[in-house]
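# Starting from these lines, generate the structure:
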Amino acid sequence: MVEWNQTTTGFFLLGLFPSTKIGLFLFFLVILTFLIAFLGNSTMIHLIWMDRHLHNPMYFLLSQLSLSDLMYICTTIPKMAINFLSGDNSISLVGCGFQSFCFLLTGGSEGLLLASMAYDRYVAICRPLHYPVLMNKRSCLLMIAGSWLSSSINAICHSVYILSMPYCKSKIINHFFCDIPAMVPLACMDTWAYEYTVFLSTFLFLLTPFLGIMASYGRVLYAVHHMRSSQGKKKAFTTCSTHLTVVSFYYAPFVYTYLRPRSQRSPEEDKNLAVFYTILTPMLNPIIYSLRNKEVLGALQRLFGKSLSQKE
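Predicted coordinates:
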């Protein structure tokens, strides 16, 4: 293991794949996933902002979710790809700090945005008469601003602290990006107090929203069960199942990784779990919300129809 002191100016990332033919194949799969996620989320943002039929709280929150997913994949995958292709796995101290900040920012904001979307569906289905009051433009903007602001504060605090710790065990991070659980074991100091703050942040930004989502959708499904309209019941059930699919892919591996004690963690397992919430979920979000949503599909048809008519 390489010994080093606090004056070292960077780290080395072991990456996600080995330098073999199988690793190269998996690498191209990740790049394909990245391109699908980038195109899908960019299209969703453009579509929601351009089509007036989608100018409501639900889709405004969805546009922020797509923005968060774009930041997610652009924070981790390009650097991983550059390191894999060049064979140079180094990352500067500033680069590591910036990557950690962006990852924590998008991770926290996405957790809170998913909870806001669940609340939006709860009000729309369980309290439809109060929806214009409870989910007005001001409320929606406050939810979005609160998600990004609180996540920014949390990300700054953790990023500054993690880079200020003395690292003397190794500068090799067994991950494909600068993730806190992978960096803490490298510090040559007692980190038990800091690990409690990581646990607290995970509880506030991931576990609490997840429990809130489960509670709200439990109430929604109960209300759906008692609906008289079969068409309304089917639409509400589809919305719930769509959101719960995204929630499961995102929260479960994230919470499992960050709430486990260090003694029970495996670097390889942490890397594999990170694939779900950093690569797969950003790809699935736009696919699920577009293919299973008639309003989004209609907006796509109007957008492409308008483009074709302008060319003619």
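
# CA atoms for contacts and neighbours, from now on please.
Noted.

# Okay, strands next: where are they in the stretch 151-300 of the chain?
Along the stretch 151-300 of the chain, counting by DSSP state E, counting those that start in this stretch, strands occupy 172-173.

# ignore the last one, the stretch 1-150 of the chain
10-13, 90-92.

# Point out the most buried one among these.
strand 10-13 (a mean of 20; mean count of other Cα atoms under 10 Å).

# and that one, what does it pack onto?
Helices and strands touching strand 10-13, by 3 or more Cα pairs under 8 Å, 6 or more residues apart in numbering; DSSP states H and E, are strand 90-92, helix 93-126, strand 172-173.

# Please name whichever of these is nearest to Tyr251.
Nearest to Tyr251 among the helices and strands packed on strand 10-13 is helix 93-126; the distance by Cα to Cα comes to 7.7 Å.

# for the helices and strands packed on strand 10-13, which one sits closest to Ala299?
helix 93-126 (20.0 Å).

# Which positions in that closest one come out as buried?
96-126 (16 or more other Cα atoms under 10 Å).

# again, but for stretch 241-255
242-244, 246-247, 249-255.

# And Leu113, how far from Asp120?
10 Å (Cα to Cα, to the nearest Å).

# now do Pro181
33 Å.

# can you list the strands of the stretch 1-150 of the chain in CSV and add distance to Cys157?
Shown next, in CSV, are those (distance: least, Cα to Cα, whole Å):
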stretch, distance to Cys157
strand 10-13, 20
strand 90-92, 19
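
# this one as well, want them side by side:
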Amino acid sequence: MFRDSLEAGARAVAAHFDHVLSDAADLPVLHAMRYATTGGKGLRGWLVLEGARLHDVAPERALWPACAIEAIHAYSLVHDDLPCMDDDDLRRGLPTVHRKWDEATAVLAGDALQALGFEMVADPRCHPDPLVRADLTLSLARAAGARGMVLGQALDMAAERADAPLDLQQITALQAGKTGALIAWSAEAGARLAHADLAPLTAYAERLGLAFQIADDILDVEGDAETVGKAVGKDAGRGKATFVSLLGLEGAKARATSLVTEACDALSPYGHRADALREAARFVISRRN
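Next up, the predicted model:
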């Protein structure tokens, strides 16, 4: 049931992208933008839609921030894959944007997707109240920028040049930015749209984001490129500290399971209405790609 909901959310977000980009120019950068948002599970967009449903926000409003977070996430992946960053050839089972086109097109496509994300949460069709739109825009900027995702990426790059690997506290802080910040914003967006209390969803999302990254580290060890859709084993090859290298494989799995339990417990104020979010948390550590 959760997988059906996740797939339906991904289809809705893809259709909204088509609508937003319907009058775009016929240029490589626009084709690259569409390409970069194709595939993937759409978990972040789904979290926005589900959080909005939990707070009785109309789906047609929720689609704007749902599409926005997927645009920001796609931009981050396009730039992360570049030779100057992680230098990856494969993403979601397909050639990365800079391989399919070129580096300049990838940079511009990422830039355009980032701008599009902010454009969508600032659009009056997202919410009639300008204060709500301002809150969504400001919080997204903080989650995506030098206080959130970009900070995490910068810490990750610095760690590769450091003399000693990161310890558990440091890597937890790194991943709270690199992976967790956008997941947290996704989970909180529905409550922001409804002027509701963020605290339960913030607590849920913090644990979900960390469990998601631990699951990624496990997949990097146990997965294969064909199933995962990207290169695996790169972290070990670079000598990077990961949750697996610090906790061991079984320890990492146990920590992820514990985090999922904590995430589900954080949703207790919503009762059974939040069961889909609980399923999402369990899905995160059971996925194979």
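
# TM-score of the superposed pair?
Here the TM-score for the pair of chains, by TM-score structural alignment, normalised by the length of the second structure, is 0.28; 143 aligned residues with a Cα RMSD of 6.5 Å.

# would you list the helices and strands packed on strand 10-13 of the first structure in TSV and tack on distance to Leu211 of the first structure?
Listed next are these as TSV, based on distance: least, Cα to Cα, whole Å:
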stretch	distance to Leu211 of the first structure
strand 90-92	36
helix 93-126	9
strand 172-173	32
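
# Which one of the ones you listed lies nearest to Leu65 of the first structure?
helix 93-126 (6.2 Å).

# other SSEs contacting that closest one?
strand 10-13, helix 57-86, helix 131-134, helix 137-164, helix 208-225, helix 230-259.

# closest one to Gly298 of the first structure among those?
Of those, nearest to Gly298 of the first structure by Cα to Cα is helix 57-86, at 13.7 Å.

# List the buried residues in the helix or strand hosting Leu277 of the second structure.
Of the helices and strands defined by DSSP states H and E, Leu277 of the second structure is found in helix 275-284. For helix 275-284 of the second structure, burial by neighbour count (16+ other Cα under 10 Å) applies to 276-278, 280-282, 284.

# Pull the residues that contact that helix.
Residues from elsewhere that reach helix 275-284 of the second structure, judged by Cα atoms under 8 Å, 6 or more residues apart in numbering: 2, 47, 50, 208, 211-212, 215, 260, 263-264, 267.

# So which of these is surrounded by the most neighbours?
Counting neighbours by other Cα atoms under 10 Å, the top entry in the contacts of helix 275-284 of the second structure is Leu208, with 31 neighbours.

# Tell me how far that one lies from Ala187 of the second structure.
Relative to Ala187 of the second structure, and taking Cα to Cα, Leu208 of the second structure is found at 10 Å.

# And for Gly209 of the second structure?
10 Å.

# I'd like to know which of the helices and strands packed on helix 93-126 of the first structure is closest to Thr43 of the first structure.
With Cα to Cα, the closest approach to Thr43 of the first structure among those belongs to helix 57-86: 9.1 Å.

# What's the local residue count around the residue lying closest to Trp46 of the second structure once chain neighbours are set aside?
In this structure, Trp46 of the second structure finds its nearest non-sequential neighbour in Gly9, 5.4 Å apart by Cα to Cα, 6 or more residues apart in numbering. Close neighbours of Gly9 of the second structure, defined as other Cα under 10 Å, add up to 24.

# could you pull out the strands for the second structure?
With DSSP state E applied, the second structure shows strands at 90-91, 94-95, listed in chain order.

# Tell me which of these lies nearest to Ala104 of the second structure.
Shortest distance between Ala104 of the second structure and these, using Cα to Cα, is found for strand 94-95: 15.6 Å.

# Off-centre distance for the closest one?
Chain-centre distance of strand 94-95 of the second structure: 19 Å, with Cα atoms, centre = their mean, to the nearest Å.

# ok, now stretch 209-228 of the second structure?
14 Å.

# before we move on, back to that, of the strands of the second structure, which stretch is the most buried?
The stretch of the strands of the second structure with the highest mean neighbour count (mean count of other Cα under 10 Å) is strand 90-91, at a mean of 18.

# what's it packed up against?
Secondary elements touching strand 90-91 of the second structure (3+ Cα pairs under 8 Å, 6+ apart): none.

# Who has more neighbours out of Gly209 and Ala187 of the second structure?
Neighbour totals were compared for Gly209 of the second structure and Ala187, and Ala187 leads with 30 against 26 (other Cα under 10 Å).

# Distance-wise, check the residue nearest to Asp265 of the second structure when sequence neighbours are not counted relative to Arg3 of the second structure.
Spatial nearest neighbour of Asp265 of the second structure, chain neighbours left out: Tyr204 (8.0 Å); criterion: Cα to Cα, 6+ apart. Per Cα to Cα, Tyr204 of the second structure is found 19 Å from Arg3 of the second structure.

# neighbour count winner among those two?
Per other Cα under 10 Å, whichever of Tyr204 of the second structure and Arg3 has more neighbours is Tyr204, with 25 against 13.

# any idea how far that one is from Leu277 of the second structure?
As judged by Cα to Cα, Tyr204 of the second structure and Leu277 of the second structure stand 9 Å apart.

# any shared contact partners between those two?
Cys264.

# out of the contacts of helix 275-284 of the second structure, which are inside helices?
Judged by DSSP state H, helices contain the following of those: 2, 47, 50, 208, 211-212, 215, 260, 263-264.
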